[in-house]
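Engineer: give me coordinates for this.
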Amino acid sequence: MDPRTSAQDVMRCALCETTVVQMHCDTCLVNLCKACVGEHTISDESKKHEIVTSSLRKSTPLYPGCNFHVKEQCEMYCNQCDIPVCVTCIASDKHLDHDVLKILRVLDERKEKITRKQMELKETICPTYMAIASDVQNRISQLEKNYGYLSTAMIEHGDTLHREISKLETKLHAEVHEMKNKQLKTLQKHLDEVTSTISDIKNEISFIETFVDSNDTTKLLDINSIPNIGKYKNLPPKILPSLPKFTPGKILGEETSKLFGVLAPSSLTLDKHGYSMKTTQKSPEAGSSPPVKQLLDEPETLSTRDTGYENLLNVACRSDEEIWTSGTDNTMKLYSINQGSLLKSITTKSGNKLYDLAVTNNEDLVYTDHMNNSVNIVKNEGIEEIIKTQKWGPYSVCITCSFDLLVIMYNIREKQSTVVRYSGSTKKQTIQFDDQGKPLYSTGFYYRHITENRNLDICVSDNKAGAVVVVNQAGKLRFKYTGRTPGLKIEPFNPRGITTDSQSHILTADDNNQCVHVIDQDGHFVRYINLGLREPMGLCIDSNDYLFVAQYRNGKVKKIKYLL
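Structural biologist: This next block holds a predicted model:
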C-alpha cells in the first residue's frame, strides 16, 4: 500500500512525505516532523514561525498585520475606531483616551456572538425551515390528492349527465317509433282499402269485357246490365302524414358550462402569520421550550452604571455586553455593560428628541420621532426613515420574534391611541378597540410602552389608565393588570417601561412606588423588585434574563438578577 496515497495511512510530514507528523507550524498551517522543522523555518525568514506539537495545532493566534506599520502585528483592538491596532498605534496620539482592548477578548466576544447565532440557526431557524419544507411537501401531496378527487367528481358528474342524456335519447327514440308505427298503420289500412277497390274495379272491367263480347241480345237489352261505376268516381281522401319535428337544444359554451357545472377559480394566499419560530411559541407543538427558571428569594443588584443623563428614560439591550440608552434629549448612547464606558453617541436625524428605542435581531437601533411622525433605523452610522405617517405620531416601539415592528401611535386631532404592526414599512395589523367597540388604550400625551411576550401576547403599559393592557396576537383583549400596592408605599399604580423574560413573565416599572412589578402571562401578580430604585422608567432583559432598569432622576442603569 502506497503511504502517500492510502486513505488509511497516518498523516505524513509535508516536506519529506515519509515521517509521521509530530509538529505543526501554526503560522503556515503545515504538518512537519521534528527533522524538517529547521528546514521549514529557514525557508521563509520573513515570517515568525510558531512551531507547536501536533496535538496543539491551531492553538497559536494569528494576529492581523497592521495597515499603518509594516511587519507589526495587531494584538489590540480600538473600540472607538473599530479597527485592530498594534503597539506602535497605541503609543501614538491617534488612539489617545480611546477604549482599547486585547484583540483576543474582542475575538472571544465575536466568537460568542457568532456561536449564539450559529446555535440559533441550528436549533431554531433551521428546524423551523425544515418544518416549513415538510408542511409545503404535505400541502403538495394533499393538493395532488384533492385535485384527483376534483377530477373524479367531474368525471362522475359527466357520467351522470351522459346517463341522463341517454335516458332522454331512448325516450325520444321510443316516442318517434310509436308515432311512426301509428302513421304507418293508418297508411297501411288506407292502402289496403285502395287495393281492395282496385281489385273490384278490375273485376268490373273483366265483367264488362265479357259482357260486350257476348252476342246475347237479351242481356245487352237489359237495363240492369249497364254497370254502375259512379261509386268509383268518389275517390278516397288523401292521407298526408307529417313527421314530428326535432328541435335540438342550443349548445352554447356558457350555457353548457352552467348545465354541467361551474368551476370556481383556485387561488394561492400568502399568510405572513402562517409560520413562526418553534422556540417562540408556548404551545404543545413548540419545537423547544426555554428551561424553567425559579425566582430568587431576594433579587440582587449586579452592577450600577452612570449614563450621564440628567433624566434617563429608556434602556435597550444590544447584546449581553452592550446597552443603548436615551433620555429627554435627542441623543442615544451605547455603553459597555462590564466596563461602563461610552462606546458610541448618536443624534436623531431630525434633531428632535426621541421617545423610545429598540434593537433588532441584527443589533441595529430603531427609535421613534413622534414630532416628525417617523420611525427610524440606525445602520452603519447612517439613519434611515422606515415608517412615515401623516396623522399618527409614533411613541413606543418593540421588535417581535417574527421581526415585525409593533408601534404605539397617537392621533392628536382625533384623540385616539392604537397599536400598529409593521413588516418593514408595510402596515399589517391595527389594534385599537375591544369586542364591545371600546378603546383599548387611553388618549393624551402620557407614557405608553409596548413589548411582545414569548407566548406572542402584545403587552402595553398604559400610564394614564394605570394598567398593563394585554391582548393576544389577533388583538383580542386577554386581561388588564391594574397593580397591587406594595407594603412600603400606598401610591397609585403608575406603569412606565415594560419588558418580558424567558418565562413569559411581564415586568413593568412603577415609578410612584419605586419598584418593578412582576406578573405571569395570565396577569397574576408574582412579586416586586425594589432594591432602592429611584423613579424606575425604562426596562429591558438580556438573553440571560438579567434585568436592566433605567432610573429617571439619577441617570443610572441597574443590572439586576432575579431568576436562578
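
Engineer: from here on, just use CA atoms for contacts and neighbour counts.
Structural biologist: OK.

Engineer: strands of the stretch 301-450 of the chain, start to end?
Structural biologist: Applying DSSP state E, counting those that start in this stretch to the stretch 301-450 of the chain gives strands spanning 312-317, 322-327, 331-336, 342-347, 357-359, 365-369, 374-379, 382-388, 392-399, 405-411, 416-423, 426-431, 448-452.

Engineer: helix or strand right after the last one?
Structural biologist: Looking back up the chat, that one is strand 448-452. Next helix or strand after strand 448-452 toward the C-terminus (DSSP states H and E): strand 458-462.

Engineer: contacts for that next one next, please.
Structural biologist: Here strand 458-462 makes contact (Cα atoms under 8 Å, 6 or more residues apart in numbering) with 441-442, 446-453, 467-473, 475, 495-498, 506, 508.

Engineer: which element is the most centrally placed residue in the chain on?
Structural biologist: The residue lying closest to the centre of the chain (Cα atoms, centre = their mean) is residue 272, at 3.9 Å. Using DSSP H and E, residue 272 falls within no helix or strand.

Engineer: state the distance from it to residue 426.
Structural biologist: 12 Å (Cα to Cα, to the nearest Å).

Engineer: what of residue 448?
Structural biologist: Residue 448 sits 23 Å away from residue 426, taking Cα to Cα as the criterion.

Engineer: next: residue 319.
Structural biologist: Separation of residue 319 from residue 426 (Cα to Cα): 27 Å.

Engineer: who's more crowded, those two?
Structural biologist: More crowded of residue 319 and residue 426, by other Cα atoms under 10 Å: residue 319, with 17 against 12.

Engineer: ok, back up a step: would you list the buried entries among the contacts of strand 458-462?
Structural biologist: Buried residues within those, defined by neighbour count using 16 or more other Cα atoms under 10 Å: 441-442, 447-453, 467-473, 475, 495-498, 506, 508.

Engineer: now do the strands in the stretch 51-200 of the chain.
Structural biologist: 51-53, 76-78, 83-85, 100-102.

Engineer: and those: which comes nearest residue 169?
Structural biologist: Taking Cα to Cα, strand 83-85 is the member of the strands of the stretch 51-200 of the chain nearest to residue 169, at 91.3 Å.

Engineer: tell me how many other residues crowd the closest residue to residue 342 other than its chain neighbours.
Structural biologist: Closest residue in space to residue 342, ignoring its immediate chain neighbours: residue 335 at 4.6 Å, by Cα to Cα, 6 or more residues apart in numbering. By the criterion of other Cα under 10 Å, residue 335 has 23 neighbours.

Engineer: quick one, what contacts residue 335?
Structural biologist: 307, 322, 323, 324, 325, 341, 342, 343, 344.

Engineer: nearest to residue 365, of those?
Structural biologist: Out of those, the member with the shortest distance to residue 365 (by Cα to Cα) is residue 324, at 8.2 Å.

Engineer: is it true that the closest one touches residue 312?
Structural biologist: No: when contacts are counted by Cα atoms under 8 Å, residue 324 is not listed as touching residue 312 (11.4 Å).

Engineer: for the comparison step, fold the sequence that follows:
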Amino acid sequence: MHPRRSAQEVLLCDLCETVPLQSHCELCNINLCVNCAGKHVSDSSKRHKVVPFLHRKSTNYHKCPDHADKHCEIYCEKCGIPVCLTCVTSGKHKGHDISDILEKVSAKTESLQKDLKELETRIYPRYEEMASNVETEKAEIETKYGKLTTDADEQGEILHREITAIVNRRKSAIAEMKTKHLDALNKNTEEITQKITELKQIMSDLKSILKSNDVSLTSTYKSRNSEFRTLPPKVRVTVPSFSAQKINKYQLNEMFGSLSPLSINTEHGDTMKSAEAVSSPPVKPLLDEPRVTATIDTGYGNPYSVSCLSEDQVWTCGEKKPMKLLNLQSKLLTSIQTKSGGQPYDIAVTRDGDLVYTDTSNNTLNLIKNKQIQTVITLQGWRSRNVCCTAGNDLLVTMISDDLKQSKVVRYSSSTETQSIQFDVQGRPLYSSGISTKSISENRNLDICMADWGAKAVVVVNQSGKLRFRYTGHPSNTKQSFTPRGITTDSQSHILTADDDNDRIHILDQDGQFLRYIHCGLQDPFGLCVDIRDNLFVAEWGTAKVKKIQYL
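Structural biologist: This next block holds a predicted model:
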C-alpha cells in the first residue's frame, strides 16, 4: 500500500502530503488540497484543468514496452512516442524534447474533435450528396436507355418499310417485263400460225389439182414456195437478270445510324479544403470609383484577348497580326507568329509563365516555351475556341463541333483529356451552339465560368461540371441586351465579365449575385484578365488599347 494511504483510506494531497485532497488536475494528473489547488493554477505557463476529485477523468496510461513496471507519462517529441521516466533518464532519449503526455493527449484530443466536427458537418454530407446524385443518375438511366432502344426500333421499322417498298417495286417491274415478254411471243405465235394455215390450204389445193388432171388448173397454177422459203422472224427476248448487290455490313450499319461512344470519365473529385484553408483571403472591398491606372496602345486594329505575364507585362492578340508582349508603356518586348501563320483565337499564360494559344485554322492548342511553339493537342471533329489555365495548371478549352451544333468544355492535363463538360443532369446542353465566343475562367472556389455570348449569359458550373447558375444581366440602365465577351475572376472569387454592347464590366460574387459595374469610359470591352494584385486589364475592341484598372 502507498505509504501515504492509511487503513482508513484517507487520500492526501500529492503536493503537501499532509492535508486530505479535494481536487484533481487533469492536465498534470495530480491530486490537490484546497490551498495547493490555488497555488497550482497560479502557474500560467500551462492550461491547468482542476476539477473536483470525484469528477476526475480516469487516465489510462500505456505501459512502457521496455520497463514493464512503468507507465508512459512522458511524450518524446523527436521520436513521436510515449515513454516512461526511466526511458528518459536512461539516456535513450537524452537531448530530445519531451512534454507531458497529458498535454499531448489534450492537444491530440482537440485535433480529434476538430476532425470529427469536419467529418460530421462538411465531408460526410458531401459524400452523402454525391451518393444521392449517383442514385438519381442511375434512376434516370432506365428512361434514357429506353429511349435509345425505342429510337433503334423506330429506325429499324423505317428501314423495313423502305426495304419492303423496294422489294414491291422490283416485283412489279418483274411482272411488267414478264407480260411484255409473253405478249411478244404470243404475237410471234399468231404470225407463224397464220402462215401454217396458208401452207395447209396451198398443199390441199395442189393435191386437188394433181388429182383432177385439169389442164386449165394446172396451166394457171402459180407457185408461192419462194414466198414461204423465207421463214417468219423469230422473236428472241432475253429474260432480265437480277444483279443483287453484295450487302456491305459496315455501310448498312452506318446507314442505320450510329451511337456516340459511351464516355465514362473519372472526373477530378472536388478537393475539399480544410477548415483552416477555407478561411477567406484578406478582404479587398470594391472601390466606389474604379480608376484607369495605365493605357497600353496595342497596335492592333481590334485587340480581342489579353493575358497577364506580370503586373507590368501583358500578352495580347488581335486580327491578322502576331501575338505581342507589351509593357505598361506600350513598348513591344516580344512578338510571335502562330505556327500556322493564321491568327490565334485566344491566348492564356500558364502558371509557369509560358503562353498557350488556340488556332482555329488547324484546330490545335499550342504551347510557346522559350519562343519555341509546341502543338499540344490537335482536335478531330471539333474546333478549338477559348482557353484558360487553372490553379492546378490544367487547361480548360472551349470548343464547338464541326457541324456547329454542339459546344463543350474540355479539361486537359498536359495533352491528356481528363474531363468533358457538355450537358446538365437532364441531358440538356449547358452551352449555346454556333461559332460565338465562349471565354472561360476558373474561379478561386474551382467553379468553371463561361461568358457564353451566343446564349447571352454567364454559365457557371462547379468543378465536377454540375450547373450552379446562369447570369443573364442586370436590369438597370441597360441600353442593349447583355452581351458577355471576356471573363475573368479575382482573389475575392468575384466574376468579372465584359458587356461590350453596353461598354461596361459586370462584377458578380461567386454565387452570381450582381455587385456593381465598372465603366471607366470603356469602348467595346472584349478580353479580360487580372494580375496577382487584382488589377484588371481590359482589351478594348473599339480603341485598339488595353486599359489597366484598379477596382479593389
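
Engineer: so which bit of the first structure is the lengthiest helix in the second structure matched to?
Structural biologist: Identified as the longest helix of the second structure according to DSSP state H is helix 124-212. Using TM-score structural alignment, helix 124-212 of the second structure lines up with nothing in the first structure.

Engineer: which stretches of the stretch 401-550 of the second structure form helices?
Structural biologist: Taking DSSP state H, counting those that start in this stretch, the stretch 401-550 of the second structure contains no helices at all.

Engineer: what's the span of stretch 508-524 of the second structure, first residue to last?
Structural biologist: Across stretch 508-524 of the second structure, the terminal residues are separated by 19 Å (Cα to Cα).

Engineer: so where in the first structure does that stretch end up aligned?
Structural biologist: Using TM-score structural alignment, the residues of the first structure aligned to stretch 508-524 of the second structure are 519-535.

Engineer: what do we get in the second structure for residue 491 of the first structure?
Structural biologist: Checking TM-score structural alignment: residue 491 of the first structure goes with residue 480.

Engineer: counterpart of residue 339 of the second structure over in the first structure?
Structural biologist: Per TM-score structural alignment, residue 339 of the second structure is aligned with residue 349.

Engineer: need the nearest residue in space to its match, chain neighbours excluded.
Structural biologist: Sequence neighbours aside, residue 383 is the residue nearest to residue 349 of the first structure in space, at 6.5 Å (criterion: Cα to Cα, 6+ apart).

Engineer: contacting residues around the corresponding residue of the first structure for residue 409 of the second structure?
Structural biologist: Alignment note (TM-score structural alignment): residue 409 of the second structure maps to residue 419 of the first structure. Counting by Cα under 8 Å, 6+ apart, residue 419 of the first structure makes contact with 406, 407, 408, 409, 430, 431, 432.

Engineer: ok, and the most crowded of the residues you listed?
Structural biologist: Across those, neighbour numbers were computed from other Cα under 10 Å; residue 408 holds the maximum, 26 neighbours.

Engineer: what about the closest residue to it other than its chain neighbours, distance to residue 360 of the first structure?
Structural biologist: Computed as Cα to Cα, 6+ apart, the closest residue to residue 408 of the first structure that is not its neighbour in sequence is residue 419, at 4.6 Å. For residue 419 of the first structure, the distance to residue 360 of the first structure (Cα to Cα) stands at 19 Å.

Engineer: residue 400 of the first structure too?
Structural biologist: Separation of residue 400 of the first structure from residue 360 of the first structure (Cα to Cα): 9 Å.

Engineer: for residue 382 of the first structure, same thing?
Structural biologist: Note on residue 382 of the first structure: its distance to residue 360 of the first structure, by Cα to Cα, is 15 Å.

Engineer: more crowded one of these two?
Structural biologist: More crowded of residue 382 of the first structure and residue 360, by other Cα under 10 Å: residue 360, with 18 against 9.

Engineer: show the contacting residues for the nearest residue to residue 401 of the second structure once chain neighbours are set aside.
Structural biologist: Among residues not flanking residue 401 of the second structure along the chain, residue 382 sits closest, at 4.2 Å (Cα to Cα, 6+ apart). By Cα under 8 Å, 6+ apart, the contact set of residue 382 of the second structure is 363, 399, 400, 401, 402.

Engineer: residue 331 of the first structure -> the second structure?
Structural biologist: Per TM-score structural alignment, the equivalent position to residue 331 of the first structure in the second structure is residue 322.

Engineer: what's the neighbour count on the residue nearest to its match when sequence neighbours are not counted?
Structural biologist: Nearest residue to residue 322 of the second structure, sequence neighbours excluded (Cα to Cα, 6+ apart): residue 337, at 4.4 Å. Neighbour count for residue 337 of the second structure, taken as other Cα under 10 Å: 16.

Engineer: also the one 3 residues further on?
Structural biologist: Residues contacting residue 340 of the second structure under the criterion other Cα under 10 Å number 12.

Engineer: how far away is it from residue 304 of the second structure?
Structural biologist: 19 Å.

Engineer: same question for residue 530 of the second structure.
Structural biologist: For residue 530 of the second structure, the distance to residue 304 of the second structure equals 15 Å [Cα to Cα].

Engineer: between these two, which one's more packed in?
Structural biologist: It is residue 304, of residue 530 of the second structure and residue 304, that has more neighbours when counted by other Cα under 10 Å, with 28 against 24.

Engineer: to which residue of the first structure is that one aligned?
Structural biologist: Under TM-score structural alignment, residue 304 of the second structure pairs with residue 313 in the first structure.

Engineer: can you give me every residue that contacts that match?
Structural biologist: Taking Cα under 8 Å, 6+ apart as the contact definition, residue 313 of the first structure lies against 325, 326, 327, 328, 537, 538, 550, 551, 552.

Engineer: could you turn the buried ones of those into a ChimeraX selection?
Structural biologist: To isolate the buried ones among the contacts of residue 313 of the first structure in ChimeraX, judged by 16+ other Cα under 10 Å, type:
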select :325,326,327,537,538,550,551,552
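
Engineer: now for residue 452 of the second structure, how many residues are close by?
Structural biologist: Counted with other Cα under 10 Å, the neighbours of residue 452 of the second structure add up to 26.

Engineer: just the buried positions in the helix or strand hosting residue 227 of the second structure, please.
Structural biologist: Using DSSP H and E, residue 227 of the second structure sits in helix 225-229. For helix 225-229 of the second structure, a neighbour-count test (16+ other Cα under 10 Å) marks nothing as buried.

Engineer: and the next helix or strand after that helix, which stretch of the first structure?
Structural biologist: For helix 225-229 of the second structure, the following helix or strand on the C-terminal side (DSSP H and E) is helix 249-256. The aligned range for helix 249-256 of the second structure in the first structure is empty, by TM-score structural alignment.
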